[in-house]
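1. Requesting a structural model of the entry that follows:
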Amino acid sequence: MGRGDLTNAEWDRLESFLPRGGARGGRWSDHRRVINGALYRVRTGVQWRDLPERFGPWETVYERHRRWSADGTWKMLLSKVQAAEDAVGGIDWDVSVDSTAVRAHQHAAGARKALPAAIAQKGAAPGTPGRSSLGEVARPAGGGGQIGKCLGRSRGGFTTKVHLVADGRGRPIAFILTPGHYGDGPQFERVLEQITVPRTGVGRPRTRPDHVLADKAYTSRRNRRYLRRRGIQHTMPERLDQQRHRHNRGSRGGRPTGFDSERYKKRNTVERAINRLKNFRSLATRYEKRAYIYLGTVTLATLLIWLRT
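-> Coordinates of the predicted model:
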C-alpha cells in the first residue's frame, strides 16, 4: 500500500456501496486500485498521463473519475459516510459558512461546449441511474461561456470559487462552485440547501443544522429572513453601514441583531476545513476544464477527509 492509499478499514467502509457492474453489463476494473489512482492524482496534482503504473492504465483511472463525477457516485459515497457518522452522533451541527477562491491553471481553459448532463446519462451506473451531480454547480442564466464552466475574473486572476458549509469538527458537509467573481452573500441560501445527510434507518435526510455561523459577507436582511423562516439560529456580525442605516431610521430601523462573540469564535472551523481541502494540490489549483469534473475532485477529497477524521 502506497502513501495516501486507502487503508483496509477505509476500504471496508466503501466497498459495499460501490457499483457492481460496468457499462453495458461489463465488469469494472479493480475499484480499489482505480480509486487509489484517483486519490494519488488529487493529492499530488500530477497530470493523468503521469500516474504511476501500479494504478493501471491512466485512461481507466481518468474515465472512472470523470464518469463518477458526472453521475453522482462520488457524492453518493460521501453521503453514505456522512450518514454513518450522523447515526453515531459524530457530526457537530453547529456549522460555519465561507468560501475560498481557487486559481485556475492555463490548462483549465479551452473546453469545448458540451452538456455534462448528457455525459452523465451516457455512463450512469450508481444507485441513482442517470442522475447528475451538477446540482452543486452554479447555474447562471444562459450557462454559456466561461461562467458555465465556473471560471471568472477576480482580483486573484482567473479563478473558481468554492462555497462550503463545514461542521463543528472542521469537515465540509456541502459545497457549490461559482465563477471567481461571484459574491458570497447571494450564494448563502444555495449552499445551505445542499446540506442533505441521509438517515441510516427510516426517515427523511437531515437538511437543517442547529446553528449557523458566518462572517459579515453574509449578514444581509435576506439571509437572516431565510434562516428565521427555517427556524435556524445564527451568529453573524452586523456591518457598520447596516448599523448606521438602522440608527438613521430610528424606531423604524428595528432592534439590533443579537451577536454572541464567544460563540462566533467557533467560526474558525470552516477556515480549518478550507485548509484541509487545499492540502490537496488538485484543489489548491484547478486544472480541470469542466466544472463537474473539478466538483468531483472536491467531493473525492472531502470523502477522504471524512474517512480519516
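2. rest of the way, CA atoms for contacts and neighbours
-> Fine.
3. other SSEs contacting whichever strand or helix holds A174?
-> Using DSSP states H and E, the element containing A174 is strand 172-179. With contacts taken as 3 or more Cα pairs under 8 Å, 6 or more residues apart in numbering; DSSP states H and E, strand 172-179 sits against strand 157-166, helix 188-193, helix 291-308.
4. For the closest residue to A87 other than its chain neighbours, give me its contacts.
-> Leaving aside its chain neighbours, A87 sits nearest to T200 (6.6 Å; criterion: Cα to Cα, 6 or more residues apart in numbering). With contact set as Cα atoms under 8 Å, 6 or more residues apart in numbering, T200 has these partners: 83-84, 87.
5. now swap in R267 and tell me
-> 95-96, 213-214.
6. Most neighbours among the residues you listed, please name it.
-> S96 (29 neighbours; other Cα atoms under 10 Å).
7. Under a three-state scheme, what state does it occupy?
-> Of the three states, S96 takes strand according to DSSP: H, G, I helix; E, B strand; the rest coil.
8. Another for comparison:
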Amino acid sequence: MGNRQPRPWIVSDELWSLIEPLLPEPGPKKVEGRPRVPDRQALCGVLFVLHTGIQREYLPQELGFGSGMTCWRRLAAWNEAGVWDQLHVLLLEKLRSNNQLDWERAVIDSARAGHPAGPKSGPSPVDRARPGSKHHLIVDGQGIPLAVSLTGGNRNDVTQLEPLLDEIPAVAGRVGRLRRRPDALLADRGYDHDKYRRLLWQRGIRPMIAKRGQPHGTGLGVFRYVVERTIAWLHGSRRLRIRWERRDDIHEAFLGLAVCLITHRHAQRLCYSG
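-> Now for the predicted structure:
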C-alpha cells in the first residue's frame, strides 16, 4: 500500500504544541449541557473546511469536530485574540534563527477571490465588474509569507504596497536588531509608479519594479515566481479560492491560518534537512 499521506485537517502533535499555548482561556459555559468540544478537535474541523471548501453546516459530525457553528465561533475568537499573528511570528523567528529567511529581496503580488457581496469586496476592474475580494501577499525571496491582507476586488494593487509592508512583523531570532524590512522589493507592472518607488527608497528598500510599456525580458520573473507559487499554495485551500464568507473577519481568519500552515511547512523542511 505504501506510506499514506496524512490528512491535511489533522493537527500534528508538533503543530499543536505551538498553537495550544497561544489559545485564549475559554469563558464559562452559558448553558449547561454537552461537554465543551476540545479546542484541538474544533481546529481540525476548521482545517477540514479550509481544505475541502465544504459549507460549515455540512461538517461531518462523525469525525468528531463538533458543529460547524462551534468551529466558526472558535475560529473567530482565536482570530480576535491574534492567535494566527502570534503563531506566524513564532514560525518566522524559528526560520530566522536558523538563517532561513531571505531578507535580500521580498516579492509582492495579489490574486482575486470571487464573492457576490460583503465587506471588503468590490467590482473587479478586470473581470467585467464582477464583485469579489483580493488577497495581497508579500513573501521573502524563497516564497515564505511575510504578510497578507484582504481588500475589495476594485482596490488597485499599488495602493496596498505600503500597508502590506507595514504588516510585516518585527522578527527576532538572531542577535541584534529585530528585522522587518527587506533590502529590495520586486513587483510586476501593476506596481509601476514613481511615487511608490520614492517611498520605497525612503524606507531603505530598493525598488525592482517592472515598467509599463517595456518589453518582457527584465529578468525579474526569475525571482518573482515565488510569490505566484505561494498564492497557488494559498488557493490550494479550497475555502480561499472563492470567498463565501460574508464576514470579512472569518475570511481573514482562514487566510491567516493558511499563511501559518505554509510557513510551518517551510519550518518543517528546515528540521528535516537539518
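9. Superposed, what's their TM-score?
-> Taking TM-score structural alignment, normalised by the length of the second structure as the basis, the two superposed chains have a TM-score of 0.82; 251 aligned residues with a Cα RMSD of 2.7 Å.
10. Could you dump the contacts of T200 of the first structure into CSV and include distance to V61 of the first structure and secondary structure?
-> Shown next, in CSV, are those (distance: Cα to Cα, whole Å; DSSP: H, G, I helix; E, B strand; the rest coil):
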residue, distance to V61 of the first structure, secondary structure
A83, 27, helix
A84, 27, helix
A87, 32, helix
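11. Nearest to E288 of the first structure among those?
-> Proximity of the contacts of T200 of the first structure to E288 of the first structure (Cα to Cα) peaks at A83, which lies at 29.2 Å.
12. how close does that closest one get to Y218 of the first structure?
-> As defined by Cα to Cα, to the nearest Å, A83 of the first structure lies at a distance of 28 Å from Y218 of the first structure.
13. before we move on, what about V102 of the first structure?
-> 20 Å.
14. who has more neighbours, these two?
-> A direct count of neighbours by other Cα under 10 Å for V102 of the first structure and Y218 places Y218 higher, at 24 against 21.
15. Now which residue in the first structure aligns to D192 of the second structure?
-> Here D192 of the second structure is matched to T219 in the first structure, going by TM-score structural alignment.
16. what's the burial count for P35 of the second structure?
-> P35 of the second structure has 7 nearby residues by other Cα under 10 Å.
17. what secondary structure does it sit in?
-> Of the three states, P35 of the second structure takes coil according to three-state DSSP.
18. quick one: contacts for it?
-> Applying Cα under 8 Å, 6+ apart, no residues qualify as near P35 of the second structure.
19. repeat for R155 of the second structure
-> Per Cα under 8 Å, 6+ apart, neighbours of R155 of the second structure: 122, 134.
20. what about the helices in the first structure?
-> Per DSSP state H, the first structure carries helices over the ranges 8-15, 31-44, 58-71, 73-87, 116-122, 145-148, 188-193, 221-230, 240-248, 261-264, 268-278, 281-284, 291-308.
21. quick revisit: which of the contacts of R267 of the first structure are retained in the second structure?
-> Contacts conserved in the second structure for the contacts of R267 of the first structure, counting by both residues aligned by TM-score structural alignment, their matches' Cα atoms under 8 Å: 96, 213-214.
22. how about a markdown table for those, with distance to Q187 of the first structure added?
-> What follows is those, written out as a markdown table (distance: Cα to Cα, whole Å):
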| residue | distance to Q187 of the first structure |
| --- | --- |
| S96 | 14 |
| L213 | 15 |
| A214 | 12 |
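23. Could you single out the nearest of these to A301 of the first structure?
-> Nearest to A301 of the first structure out of those is S96 (Cα to Cα; 18.9 Å).
24. which residue in the second structure lines up with that closest one?
-> Under TM-score structural alignment, S96 of the first structure pairs with V107 in the second structure.
25. residues in the first structure aligned with stretch 244-264 of the second structure?
-> Counting by TM-score structural alignment, stretch 244-264 of the second structure corresponds to residues 287-307.
26. what does stretch 50-57 of the second structure give?
-> Going by TM-score structural alignment, stretch 50-57 of the second structure sits over residues 42-49 in the first structure.
27. Just list the residues touching the aligned partner of L75 of the second structure in the first structure, thanks.
-> Aligned counterpart of L75 of the second structure in the first structure: H65 (TM-score structural alignment). Each residue near H65 of the first structure by Cα under 8 Å, 6+ apart is listed here: 38, 293, 296.
28. same thing with P123 of the second structure?
-> Counted by Cα under 8 Å, 6+ apart, P123 of the second structure has contacts 129-132, 152-154.
29. what's near enough to touch T297 of the first structure?
-> Counted by Cα under 8 Å, 6+ apart, T297 of the first structure has contacts 42, 69, 282-283.
30. Out of those, give me the one that has the most neighbours.
-> S69 (27 neighbours).
31. Just give the closest residue to D92 of the first structure, not the sequence neighbours.
-> G168 (4.7 Å).
32. mind listing what that neighbour touches?
-> 91-96, 266, 269.
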